[in-house]
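*Asks:* got a predicted structure here, sequence first:
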Amino acid sequence: MSSENRITASFTVPPELSDRRLDQAAAELMPEHSRSRLQSWVRSGALTVNGSACRPKDKVMLGDVLELDAEPEVQVSWQAEEIALDVVYEDEHLLVVNKPAGLVVHPAAGHAAGTLVNALLNYAPEVENLPRAGIVHRLDKDTSGIMVVARSLIAHTSLVDQLQERSMGREYEAVVVGTLTGGATVDAPIGRHPNDRKKMAVVANGKPAVTHYRLIERFAAHTHVRCKLESGRTHQIRVHMAHVKHPLVGDPVYGGRLRLPKGTTESLRDMLTSFSRQALHARKLTLEHPETGEILSWEAPLPEDFTGLLAALRTHARELEQNEL
């Protein structure tokens, strides 16, 4: 639970985190906080183990209780900017936005300004006092769609709990390379790529990750799918679909070289070569309201570039059928 002016949390160390460093275990249990911030809380005594202060490198054991009681920290380096937001819903606890492709979520090296956080600080200044400006889950820069932001500590705690308990429903739509014959589940752990630290990959020692996908529409050499997440690993859908040999159209990192289907028309070739982002859209979000307990759900319509891609694939498939008659 979190009071109005403090960040508080309590966790019991599970078997898989036993004998890990305190800062590593804390990062697994509280992924919404940065490792450096967790370490500073450990050093200051704000994050304790069984009621006692420890060092970040100290080991924790099964059943140990980690307790956090800290003052919110203002992100003084993040500046408010007047950037238009597509607000789908808002109240005193929640802000739900439809993020366009191309908008970076958090300020970072190379993106110190012009991010969703900068826009949020202007639209809802109170998020300045929340961890990561109220953002509890994020979308990649070039992924479009629905996101929820906490506007209060009560909401922040509730949303983080829902994500950890996997009770928050998140549905995505994607266009993948290849023709799928049916839906399936990808249950494969994800971690840093062993040779390229900028990429993620399916690796034996990665974090558990589960993606369910179902067919929406099949084209001549591509498939429109709906994906549901059980976990929320970095690049999860992109990594999992590439792992099963059906990478997302336009994915610059996991898609490999562009493959044009048989009988590609000039219009479809132009669409596929110019589609410069992964064809991934966060379509629907369902969660429990942190104050009322009401189950709420929102949807973001497919953006214009996505619907244009679907139209081009549909036209190509229809032309191929007509040529075969």
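*Replies:* Alright, I've got the coordinates. Residues are numbered from 1 along each chain as shown.
*Asks:* hey, let's count contacts and neighbours off CA atoms from now on
*Replies:* Will do.
*Asks:* give me the buried positions along the longest helix anywhere in the chain.
*Replies:* Selection of the longest helix in the chain by residue count, based on DSSP state H, yields helix 304-324. By neighbour count on 16 or more other Cα atoms under 10 Å, the buried set for helix 304-324 is 306, 309-310, 312-317.
*Asks:* check stretch 267-281 too.
*Replies:* 268-269, 271-272, 275, 277-281.
*Asks:* for stretch 94-108, same thing?
*Replies:* 94-101, 103-107.
*Asks:* specify the local secondary structure of Val42.
*Replies:* When classified by DSSP: H, G, I helix; E, B strand; the rest coil, Val42 comes out as helix.
*Asks:* next, the buried residues of the host helix or strand of Ser10.
*Replies:* Using DSSP states H and E, Ser10 maps to strand 7-12. Neighbour-count burial for strand 7-12 flags 7-8, 10, 12 (criterion: 16+ other Cα under 10 Å).
*Asks:* ok, now how distant is Lys228 from Thr211?
*Replies:* Separation of Lys228 from Thr211 (Cα to Cα, to the nearest Å) stands at 6 Å.
*Asks:* apologies, that question was intended for Ala201.
*Replies:* Taking Cα to Cα, one finds Ala201 at 14 Å from Thr211.
*Asks:* of the two, who's got more company?
*Replies:* Taking neighbours as other Cα atoms under 10 Å, Ala201 and Thr211 compare with Ala201 leading, 25 against 19.
*Asks:* need the contact list for the more buried one.
*Replies:* Ala201 is in contact with 190-193, 239, counting by Cα atoms under 8 Å, 6 or more residues apart in numbering.
*Asks:* ok, these vs Ala112, which is closest?
*Replies:* Closest approach to Ala112 among the contacts of Ala201 (Cα to Cα): Arg192, at 24.2 Å.
*Asks:* next, count neighbours for the residue nearest to the closest one when sequence neighbours are not counted.
*Replies:* Using Cα to Cα, 6 or more residues apart in numbering and skipping residues adjacent in sequence, the residue nearest Arg192 is Met200, 4.5 Å away. Neighbours of Met200 under the rule other Cα under 10 Å: 22.
*Asks:* here comes the other one, which I'd like you to weigh against the first:
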Amino acid sequence: MTRTIKLAGEIPPELAGRRLDAVLAQMFPDYSRSRIQQWIDEGAVEVAGERPHLRQKTCGGEPVLIRVSLDDPGRDVAEDLPLDLVHEDDHLLVINKPAGLVVHPAAGHPQGTLVNALLHHAPELAHLPRAGIVHRLDKETSGLLVVARTLASHTDLVRQLQARTVGREYLALVQGALVSGGTVEAPIGRHPVDRKRMAVVTGGREAITHYRVEERFANHTLLRVNLETGRTHQIRVHMAHLHHPLVGDPVYGGRPRFPAGLSDEAMAILRGFRRQALHATRLTLEHPDGSGSRRWEAGLPEDMEALLQALRTG
């Protein structure tokens, strides 16, 4: 079974002078550079109404149109699952994802994911790359996530993410007492030994995290974190790199630290918190319809709120 897709956009002026295949791979990150090269060779790509050659350089501002037929395995099925919709219009959806919900189907999670729920709520998303999802949250991270509802919106949101103009703010509870905020600028890549983990590594991809102190506790700190880049596990890796890992993080958290004098009840809540204490609380972007900047917020989920209250009362 095949389906025809159409990708449209305009080459950003700041990418002028670069090879076309590299530019298109950046504009449409859901498709590899090798696949885009194949489409150029097949004549499926038009730039300013003409078929380009593979090594053509861009001028900036040219309209791009790609029409191609793709195999559709039909693997992702629609499922009637609950969705916490913070916002919905003809161009996009904003979801408040609960902890424990996987975003994309994969081995071990073929169903019961956010994608399955989205396909039931908005079946037209089946025709978009990754069902319209332009950024993701880890399974055990809660909070706001934007989903494009049209191809034009998808292209626009991906461009905003690449330009680093999308504001993504998180609340993170970390181990240890931080005196002040700061910035972590350390490249992230695959761990050299454990390929399932990420790490700060020489030659990794640029990663920049800004943080400031929101609330202090005896041996923990609540941080308000802003992402400048969006690498896999970025906040979790950067906080562990500072030796202040997220509370409950099963991968990067290390041994939990318990402040002296904590009540048995508070200790039980802290011990029982088995996910990274991370919540995407605020999302800011330019609406794809051209109406200007929009902002959405989501309060802390009950488990994180209970954890903070336990630390406040001791």
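*Replies:* Right, received. Where do you want to start? Just so it is clear, the model here is predicted, and its values are computed rather than measured.
*Asks:* of the contacts of Ala201 of the first structure, which belong to helices?
*Replies:* Val239.
*Asks:* by contact count, what packs against the host helix or strand of Ala22 of the second structure?
*Replies:* Assigned by DSSP H and E, Ala22 of the second structure belongs to helix 20-27. In terms of contacts (3 or more Cα pairs under 8 Å, 6 or more residues apart in numbering; DSSP states H and E), helix 20-27 of the second structure is packed against helix 33-42, helix 151-162.
*Asks:* mind giving me the packing neighbours of the shortest one?
*Replies:* So the one you mean is helix 33-42 of the second structure. Against helix 33-42 of the second structure (3+ Cα pairs under 8 Å, 6+ apart) you get helix 20-27.
*Asks:* quick one: work out the angle between the helix it packs on and helix 33-42.
*Replies:* Angle, helix 20-27 of the second structure to helix 33-42, by axes from the mean of the first three to the mean of the last three Cα atoms, to 10 degrees: 130 degrees.
*Asks:* list the contacts of helix 20-27 of the second structure.
*Replies:* Contacts for helix 20-27 of the second structure (Cα under 8 Å, 6+ apart): 9, 11, 15, 31-33, 36-37, 40, 54-58, 155, 158-159.
*Asks:* mind doing that once more with 7 Å?
*Replies:* Outside helix 20-27 of the second structure, the residues within contact range by Cα atoms under 7 Å, 6 or more residues apart in numbering are 15, 31-33, 36-37, 54-58, 159.
*Asks:* what would those residues look like in TSV with distance to Pro250 of the second structure and neighbour count?
*Replies:* Shown next, in TSV, are the contacts of helix 20-27 of the second structure (distance: Cα to Cα, whole Å; neighbours: other Cα atoms under 10 Å):
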residue	distance to Pro250 of the second structure	neighbour count
Leu15	40	17
Tyr31	32	13
Ser32	32	15
Arg33	34	17
Ile36	38	22
Gln37	40	19
Leu54	45	16
Arg55	46	13
Gln56	47	12
Lys57	46	17
Thr58	45	20
Arg159	33	19
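*Asks:* just give me the match in the second structure for Leu215 of the first structure.
*Replies:* Taking TM-score structural alignment, Leu215 of the first structure has Val213 as its aligned residue in the second structure.
*Asks:* let me know the helix or strand that that match is in.
*Replies:* strand 208-216.
*Asks:* for Leu173 of the second structure, same thing?
*Replies:* Leu173 of the second structure belongs to strand 167-175 when elements are defined using DSSP H and E.
*Asks:* helices or strands next to that strand in the packing?
*Replies:* Packing partners of strand 167-175 of the second structure (3 or more Cα pairs under 7 Å, 6 or more residues apart in numbering; DSSP states H and E): strand 220-227, strand 278-286.
*Asks:* can I get those in JSON lines with distance to Arg295 of the second structure?
*Replies:* Shown next, in JSON lines, are those (distance: least, Cα to Cα, whole Å):
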{"stretch": "strand 220-227", "distance to Arg295 of the second structure": "14"}
{"stretch": "strand 278-286", "distance to Arg295 of the second structure": "4"}
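*Asks:* Glu50 of the second structure: which of the ones you listed is closest?
*Replies:* strand 278-286 (30.7 Å).
*Asks:* equivalent range in the first structure for the closest one?
*Replies:* So strand 278-286 of the second structure sits over residues 280-288 in the first structure, by TM-score structural alignment.
*Asks:* residues contacting the matching stretch, please?
*Replies:* Here stretch 280-288 of the first structure has contacts from 143-146, 168-174, 294-302, using Cα under 7 Å, 6+ apart.
*Asks:* count the residues that sit near Glu82 of the first structure.
*Replies:* 12.
*Asks:* tell me the counterpart of it in the second structure.
*Replies:* For Glu82 of the first structure, the residue aligned by TM-score structural alignment is Asp80.
*Asks:* so that match sits against Ala117, correct?
*Replies:* Yes. Proximity of Asp80 of the second structure to Ala117 meets the contact threshold set by Cα atoms under 7 Å, at 6.0 Å.
*Asks:* ok, the nearest residue to Glu206 of the second structure once chain neighbours are set aside - contacts?
*Replies:* Excluding its sequence neighbours, the residue lying closest to Glu206 of the second structure (Cα to Cα, 6+ apart) is Pro187, at 4.6 Å. Neighbour list for Pro187 of the second structure: 200-207 [criterion: Cα under 7 Å, 6+ apart].
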